[in-house]
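Q: got a structure for you, letters missing:
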């Protein structure tokens, strides 16, 4: 099934749209709070389509993502019971969120950095940080470092890889996509 390749081709089309930067910022912000699709799916094709703007796109993605993370933090801090908890229950994320809470207790601010860089759903950690009343400044700093590391790495790979990277990425995107899904399932099974 070539679902990730189809999404990649769609993202390349969207990357050339005149409002692509707005879409990228919106996707980056909402992914940090609720949306399941990571901004990398737009950042990578945009950096490939316009390599001269790769660093600008990485900066935009980082800033919007951290701002979204701050919003998720505030949701967790102030509106967990009336807003977040019903959503977690509706989506069936109770066990996953309980795991996130255990990680916060065990690893503290480091878990925010790891979640910001890795394919682990960052949104769970933004809301979790607010719920656990983590200190705000360390949360923002860890988010900024983790998110910037990830998005500048993606933009840099696209910048230096060019058209050759674009075709290579298209050829392996389904393997990468399904591999990430499988890794997420294994991690959930092992640590859940």
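A: In hand now; what should we look at? Bear in mind the structure is a predicted one, so any value in this text is a computation, not a measurement.

Q: when you work out contacts or count neighbours from here on, use the C-alpha atoms and nothing else.
A: Noted.

Q: spatially central residue in this structure, please.
A: Residue closest to the mean C-alpha point of the chain, counted by C-alpha atoms, centre = their mean, is residue 38 at 4.3 Å.

Q: who touches that one in this structure?
A: By C-alpha atoms under 8 Å, 6 or more residues apart in numbering, the contact list for residue 38 reads 27-28, 31.

Q: and if you look at residue 159?
A: Residues near residue 159 by C-alpha under 8 Å, 6+ apart: 47-48, 51-52, 54.

Q: closest to residue 139 out of these?
A: Nearest to residue 139 out of the contacts of residue 159 is residue 54 (C-alpha to C-alpha; 26.1 Å).

Q: my read is that that closest one contacts residue 42, right?
A: No. Counting by C-alpha atoms under 8 Å, residue 54 does not reach residue 42; the two are 11.6 Å apart.

Q: which ones among the contacts of residue 38 lie within helices?
A: Using DSSP state H, the subset of the contacts of residue 38 located in helices is 27-28, 31.

Q: one step back: most neighbours out of the contacts of residue 38, which is it?
A: Highest neighbour count within the contacts of residue 38, by other C-alpha atoms under 10 Å: residue 28, with 28 neighbours.

Q: and that one, how far from residue 12?
A: Distance from residue 28 to residue 12, counting by C-alpha to C-alpha, to the nearest Å: 17 Å.

Q: same question, residue 143
A: Counting by C-alpha to C-alpha - residue 143 and residue 12 are separated by 27 Å.

Q: put this next to the first one:
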């Protein structure tokens, strides 16, 4: 199963709409979609190392724009869509603790959580809900998302061939590890 998906993404990396697809996934992940763009970005960079920084830039820009959309959901649509999304992730009891965290450590929360497997959409929704300073939110989101995607792109560009061989030899292990990190990110949020 994982081999077929991996091979499909590698083939799609050369498709004329690959960047648009990556941008759409990156945008959606920052506001409502559960799958991080890394699942698409990493195979794309491995397939097109000459485009590594362009891929990272598309991913970063779309993620920040998606983050702005997530912020808007939290800020303007909290009573309907925002509360529903929090319910989907079982965060109802955590909202007050998050409010205090944002009051004291909002900038650090955005910077750190933007680099981790914890779903970034939760940060964007919370930033809007707690009315975190919007221009500062955009700056911090840009820093953390660009750092994440450009570090990945730089490492894959530099060490791509051995990394690709290593991943392909252990594809199932990496795929299961990715799924565990994804589920772990959601579980960490639920346990906070």
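A: Everything's here; your move. None of the values given here were measured: they were computed from a predicted structure.

Q: TM-score for these two?
A: TM-score of the superposed chains, computed with TM-score structural alignment, normalised by the length of the first structure, equals 0.86; 188 aligned residues with a C-alpha RMSD of 2.3 Å.

Q: any quick ChimeraX command for the buried ones out of the contacts of residue 159 of the first structure?
A: With 16 or more other C-alpha atoms under 10 Å as the criterion, this ChimeraX line picks the buried residues out of these:
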select :47,48,51,54
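
Q: quick check: the farthest pair among the contacts of residue 159 of the first structure?
A: Across the contacts of residue 159 of the first structure (C-alpha to C-alpha), the longest gap, 9.1 Å, separates 48 and 52.

Q: can you find the partner of residue 49 of the first structure in the second structure?
A: Aligned counterpart of residue 49 of the first structure in the second structure: residue 47 (TM-score structural alignment).

Q: verify the contact between that match and residue 13 for me.
A: Yes. The pair residue 47 of the second structure / residue 13 is scored as a contact, 6.4 Å apart, by C-alpha under 8 Å.

Q: the more surrounded of the two?
A: residue 13 (23 against 20).

Q: hey, where'd the helices end up in the second structure?
A: 2-12, 18-29, 38-47, 52-76, 83-88, 95-113, 120-129, 134-169, 171-191.

Q: re the thing from before, of residue 143 and residue 12 of the first structure, which one has the most company?
A: Set residue 143 of the first structure next to residue 12 and count neighbours by other C-alpha under 10 Å: residue 143 wins out with 30 against 21.

Q: what does that one align to in the second structure?
A: Residue 143 of the first structure maps onto residue 141 in the second structure, by TM-score structural alignment.

Q: check residue 35 of the first structure too.
A: Per TM-score structural alignment, residue 35 of the first structure is aligned with residue 33.

Q: what about that match, how many residues nearby?
A: Close neighbours of residue 33 of the second structure, defined as other C-alpha under 10 Å, add up to 15.

Q: do you know how far it is from residue 120 of the second structure?
A: Distance, residue 33 of the second structure to residue 120 of the second structure, by C-alpha to C-alpha: 10 Å.

Q: check residue 19 of the second structure too.
A: 20 Å.

Q: residue 184 of the second structure too?
A: Taken as C-alpha to C-alpha, the span from residue 184 of the second structure to residue 120 of the second structure is 14 Å.

Q: was I right about residue 192 of the second structure contacting residue 93?
A: No. Taking contacts as C-alpha under 8 Å, residue 192 of the second structure lies outside contact range of residue 93: 9.9 Å.

Q: please report how far the closest residue to residue 51 of the first structure other than its chain neighbours lies from residue 27 of the first structure.
A: Among residues not flanking residue 51 of the first structure along the chain, residue 159 sits closest, at 5.1 Å (C-alpha to C-alpha, 6 or more residues apart in numbering). Taking C-alpha to C-alpha as the measure, residue 159 of the first structure falls 21 Å from residue 27 of the first structure.

Q: sorry, back to before: any idea what the residue nearest to residue 51 of the first structure aligns with in the second structure?
A: Counting by TM-score structural alignment, residue 159 of the first structure corresponds to residue 157 in the second structure.

Q: how close does the residue of the second structure positioned farthest from its centre sit to residue 188 of the second structure?
A: Residue farthest from the centre of the second structure, counting by C-alpha atoms, centre = their mean, is residue 169 at 25.5 Å. Remark: distance between residue 169 of the second structure and residue 188 of the second structure (C-alpha to C-alpha) = 30 Å.
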